[in-house]
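> Next come a sequence and a model predicted from it.
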Amino acid sequence: MQALSLWAVALLLVAGSLAAVEAGVILGRRQARRHAAGAAESPAKSNVEGYIISSIFGLLAFLVGFTFSMSLSRYDDRRSWIAQEATAISTVYLRAELLDEPYRSRLRSLLRDYARSRLAPDNITSAEIETGILQTERIRNQLWDETRTAIYPDRRSDLASYFVEAMNNALDIGTRRALAGRAHVPTQIVAILLVYLLVAAIMLGYLMAKEGTTRRHESTLLILMFVASINLILDLDRPREGLIRVSQRPLEELIASMNADAAKESVTERPTKPPTADEHEA
């Protein structure tokens, strides 16, 4: 299902569920014809069947709610890690200003590149994702090598300790965010949910046929509501596609601030033009 778009998954679920309802209707009609010559069904038996269908869809609703809670928790984790990573990178960037040149400029430039690499664009291909991961790993190694070179002569100072701690924290949070981005609702749970949806649809058609009514509109609406809920779960479980996206705004604002700071530094450090002879005489 990960290879299919959410719209394709929704259409498949609707088609499969409605087909399951029709299969249940066919089974129910066959069962009704077999007992047509027998005694009429008692009201007590009809009530039992009503309890059965209510219990089936009640349990299906519970499974949908349970799975929705899991996917929403993972969505909140991904959103939280983005904010934490932006804060951690900002802390390192500010502390790098206390270092001597040329380490200050090198580290701050690498941190700007690292922050850009941590943006997660929407609707990118698997090849682009792998390329981004390799780029991030390369910058991470460069950051650590540059940190070690800058700090080693004064490694026993408080500044060295604070800077290394902040750098470690930023890189660790990046790793945890990457792991959170790969955390999905277990496949077994999603599979059980889909199988149970089909079983419930079959039972719905079966019991409606035995009651002598199909109620197409009501049953279709019920199926659509459950499919919409399951599709919402799958949407939350896919961070880079669908209607629900994890906002990249904390990182985007950090990158904008870094770029403005870099532009300010370039203007400050730009060499002034030597005065001409006429200006000197004036």
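Nice, I can see it.
> drop to CA atoms for contacts and neighbour counts, all remaining ones
Fine.
> Quick check: which element contains the closest residue to L254 other than its chain neighbours?
Spatial nearest neighbour of L254, excluding adjacent residues (C-alpha to C-alpha, 6 or more residues apart in numbering): A86 at 6.6 Å. Assigned by DSSP states H and E, A86 belongs to helix 43-96.
> ok now the following helix or strand past that helix, how far from the chain's centre?
Reading on from helix 43-96 to the C-terminus, the next helix or strand found by DSSP H and E is helix 103-117. Put simply, helix 103-117 sits 27 Å off its chain's centre (C-alpha atoms, centre = their mean, to the nearest Å).
> What of stretch 148-163?
With C-alpha atoms, centre = their mean, you get 37 Å for stretch 148-163.
> sorry, back to before: burial check on the residue nearest to L254, number of neighbours?
23 (other C-alpha atoms under 10 Å).
> Included below, for side-by-side comparison, is a second structure:
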Amino acid sequence: MDWFAELIDRMNFWVVTLVLLVSLVAAREFGGWLHRRLEGNKDDCAEDGVDKQFVITGTLGLLALLIAFTFSLSLHRYEERRMTVVAEANAIGTAEMRVRLLNPPDNARMAALLQAYARARLAYGLADSAEKRALAAKSASLRSEIQAAALAALAPESRTPLGITVTPSINAVLDIGAEREALNTARVPGAILFCLFSFNLLSAAMLGYALTGTRARQRPATIALFLLLTMALMLILDLDAPQRGMIKVDQSPMLQLVDGFAPLPQANLQ
């Protein structure tokens, strides 16, 4: 079902909203047409009304549970992305401070690499979905440079307290960068999204089928319900796609880090 998630990703956010709302209304009309086709256009008796009310209540209750589950999953992923930005900014800041303790010119070279990496990570966080892949590749290249430079600079200090202090901070920068990119690509599984959208359409069709006898009176109420369902689904999709919709992951920690960097050490300091 990954094709379904990819299809939604390729579509404009507002187009998805409009298509979903129109589809819900169409599903309700199809349910009403099916009821008239099978049972005619007569009003339901009291007993049938109670039975249909029971079915509608159960269906909408199950739909609410499914939406709540998916919303919780999306919100948890969003919170993880937000906290990872804070953790990465802290990791880069710590590493950039510690490499300044190295001997020249390694201190200046390592600090410059980490500052360039921080700016690349800020650009990655601010970019939309279409630009993230290229910026992720740039970040991976910088991580390779940082790793190679750290190995060269720390080789003489590997068994000293300085080496033991600096090495874990560099390793944390490398690890959390890859973790953050993995979190940004992690999405609600396509199978869950497909089931959620399908269940919404089936619920709308069931509403149309059950409310056929009083459909004219219930039309404004069902449209209001469909608007609420559409808003809930769009909120889930917005939370699940960082930097795509209206809800964006706050990049303030990384911005404050970049703005607060101290001048680089003098490479020729003896």
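Perfect, I can see it now. Keep in mind the model is a prediction, meaning the values are calculated, not measured.
> ok, back up a step: the residue nearest to L254 of structure 1 matches what in structure 2?
Alignment note: A86 of structure 1 maps to A89 in structure 2; criterion TM-score structural alignment.
> Who are the contact partners of that match?
A89 of structure 2 makes contacts with A118, P253, M254, L257, as judged by C-alpha atoms under 8 Å, 6 or more residues apart in numbering.
> ok, 7 Å please
P253, M254, L257 (C-alpha atoms under 7 Å, 6 or more residues apart in numbering).
> on that earlier part again, what's the mean distance for the helix holding A86 of structure 1 versus structure 2?
With mean C-alpha distance after the TM-score superposition for structure 1, helix 43-96 of structure 1 departs from structure 2 by a mean of 0.6 Å once superposed.
> For W14 of structure 2, what is the corresponding residue in structure 1?
Match for W14 of structure 2 (TM-score structural alignment): W7.
> One more: G213 of structure 2?
Checking TM-score structural alignment: G213 of structure 2 goes with K210.
> do L233 of structure 2 as well
So, by TM-score structural alignment, L233 of structure 2 is matched to I230.
> Please identify the buried residues of whichever strand or helix holds that match?
Here I230 of structure 1 sits within helix 216-236, counting by DSSP H and E. Within helix 216-236 of structure 1, the residues scored as buried using 16 or more other C-alpha atoms under 10 Å are 219, 223-224, 226-227, 229-236.
> Which residue, other than its chain neighbours, is closest to the residue sitting nearest the centre point of structure 2?
Geometric centre of structure 2, nearest residue: D240, 3.0 Å, by C-alpha atoms, centre = their mean. Of all residues not flanking D240 of structure 2 in the chain, S74 sits nearest, at 5.2 Å (C-alpha to C-alpha, 6+ apart).
> Tell me how far the one you found lies from L233 of structure 2.
11 Å (C-alpha to C-alpha, to the nearest Å).
> Same check on S198 of structure 2?
12 Å.
> and if you look at D43 of structure 2?
33 Å.
> And L7 of structure 2, by the same measure?
L7 of structure 2 is 15 Å from L233 of structure 2, by C-alpha to C-alpha.
> Burial check on the equivalent of R118 of structure 1 over in structure 2, number of neighbours?
Correspondence of R118 of structure 1 to structure 2, assessed by TM-score structural alignment: R121. By other C-alpha under 10 Å, 25 other residues sit near R121 of structure 2.
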